[in-house]
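*Asks:* quick check, what structure comes out for this input:
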Amino acid sequence: MEKFLYSDDKKEMYALLKKQLKALLEGEHHVLPNLSNVSALLNGALRNINWVGFYLRYGEDLLLGPFQGKPACVHIARGKGVCGTAFAKDATQLVKDVHQFPGHIACDCASRSELVVPLHQGGKVIGVLDIDSPLLGRFDETDTRELEEIARILEKSCDWAEWRFA
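*Replies:* Predicted coordinates:
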């Protein structure tokens, strides 16, 4: 999917993205292919990002899942960095400047802002959607709201029982 297919208007872009997401996930419930396809879909739609992907709970930490971008940190401890904080606090983290975030983990030194949305199953955090940008202040409240909605669609579409959360 080419980025030029998506409108510059965020409302229009996210409406199309959610429609495509639902079609992509329809009838497929396997976690890894769904996360792989969603990361590719988001990478093609979102402008000015340099990494998008998932970290999944494995024991008490997060383990790297499907993503688009440069190689990334494999393990993230609960409460460490933006992803670990979102995981520990069960709260979306909208970070306008990662260099101002205490304990930020710099997998890609080009990243300047980040948005991390927790994923849930059975009332528990099972992972996070992580998106990085090389631009300061790239993400706003609209991105937060829309990407939280995308996370809810994904949560309902996957059979999380197949993933080993050991």
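*Asks:* rest of the way, CA atoms for contacts and neighbours
*Replies:* OK.
*Asks:* pretty sure D132 is in a strand, no?
*Replies:* Yes. Applying DSSP: H, G, I helix; E, B strand; the rest coil, one finds D132 inside a strand.
*Asks:* the closest residue to it other than its chain neighbours: neighbour count?
*Replies:* Closest residue to D132 in three dimensions, ignoring its sequence neighbours and counting by C-alpha to C-alpha, 6 or more residues apart in numbering: E114, at 4.5 Å. The burial count assigned to E114 is 26, neighbours taken as other C-alpha atoms under 10 Å.
*Asks:* shouldn't E114 be in contact with T144?
*Replies:* No. In this structure E114 lies outside contact range of T144 using C-alpha atoms under 8 Å: 10.6 Å.
*Asks:* how about this one, so we can line them up?
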Amino acid sequence: MSALMLQSPDTAAVGLFARNEIGICYVLAWWAYHYFPGGWVARAADLPPFRAACKVARSILRANTVVHRVNAAVKLHPGVVAAPLVLGTLGGCGGRLLVDAFSHCAGYKQGPNELSHPGYVLRSAATGALLQYLLVHVSGVLTSQQGLGLVISLYVAHSLATDLTYLRLSLQCT
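*Replies:* Purely as a prediction, here's the structure:
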């Protein structure tokens, strides 16, 4: 959604439309998980080391998306504060806001959604976007790569901490 809002495929491409291999990898991973003979891929996914590795990879991808959306918004909309913060946050939510909205409208989801009651997804995406924007583009304390490293480190640390402690570690104030 954030890539579509930026309206610049050269700067922020929609992942599935960027390369043919991405769609093929998604389909193969889905097939292997659900239909591989013997179900060993699904069983392997339940092993703690494999699950932790997948969560770390997802954290790295999320951090990259947040940081690149912030950088693209600053480049395309210079001087506008809302653009990098909103687009970086939307990029880091990974479609969660849209899925919640569609699920609620279809009657599948009865409780509060991510937008009205922000959880880890929205809070961490907003925190990453804010850190990248303030430390790289406003104050210039970090380079873009250093900002990316900081956001990756925070997301991976949270991912590993929740996996190792089995606690729900959120950025919630209450």
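*Asks:* TM-score for these two?
*Replies:* The TM-score (TM-score structural alignment, normalised by the length of structure 1) is 0.26; 74 aligned residues with a C-alpha RMSD of 5.4 Å.
*Asks:* sorry, back to before: list the residues that contact both of E114 and T144 of structure 1?
*Replies:* L94 (C-alpha atoms under 8 Å, 6 or more residues apart in numbering).
*Asks:* any idea which helix is longest in structure 2?
*Replies:* Taking DSSP state H as the criterion, structure 2 has its longest helix at helix 48-76.
*Asks:* go through that one and flag the buried ones.
*Replies:* 52, 55-56, 59-60, 62-74, 76 (16 or more other C-alpha atoms under 10 Å).
*Asks:* again with stretch 54-66 of structure 1
*Replies:* Buried, per 16+ other C-alpha under 10 Å, within stretch 54-66 of structure 1: F54, Y55, L56, R57, Y58, D61, L62, L63, L64, G65, P66.
*Asks:* wasn't the last one part of a helix?
*Replies:* No. Counting by three-state DSSP, P66 of structure 1 is not part of a helix but strand.
*Asks:* show me what contacts it?
*Replies:* P66 of structure 1 makes contact with L32, L35, S36, S39, G53, F54, Y55, according to C-alpha under 8 Å, 6+ apart.
*Asks:* is it true that the second one touches V52?
*Replies:* No. Between L35 of structure 1 and V52 no contact is recorded; they are 10.6 Å apart, counting by C-alpha under 8 Å.
*Asks:* overlap in contacts, these two.
*Replies:* Residues touching both L35 of structure 1 and V52 by C-alpha under 8 Å, 6+ apart: F67.
*Asks:* who has more neighbours, those two?
*Replies:* V52 (25 against 20).
*Asks:* G127 of structure 1 sits in which helix or strand?
*Replies:* Assigned by DSSP states H and E, G127 of structure 1 falls within strand 124-133.
*Asks:* next structured bit after that strand?
*Replies:* Where DSSP H and E defines the elements, the next helix or strand beyond strand 124-133 of structure 1 is helix 141-157.
*Asks:* what angle separates that following helix from strand 124-133?
*Replies:* Angle of helix 141-157 of structure 1 versus strand 124-133, following axes from the mean of the first three to the mean of the last three C-alpha atoms, to 10 degrees, is 140 degrees.
*Asks:* how about helix 141-157 of structure 1: buried residues?
*Replies:* Of all the residues in helix 141-157 of structure 1, those buried under the rule 16+ other C-alpha under 10 Å are D143, T144, E146, L147, E148, I150, A151, R152, L154, E155, S157.
*Asks:* would you format those residues as TSV with distance to V128 of structure 1 included?
*Replies:* What follows is the buried residues of helix 141-157 of structure 1, written out as TSV (distance: C-alpha to C-alpha, whole Å):
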residue	distance to V128 of structure 1
D143	15
T144	13
E146	15
L147	11
E148	10
I150	12
A151	9
R152	12
L154	11
E155	11
S157	15
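*Asks:* many thanks, have a good one.
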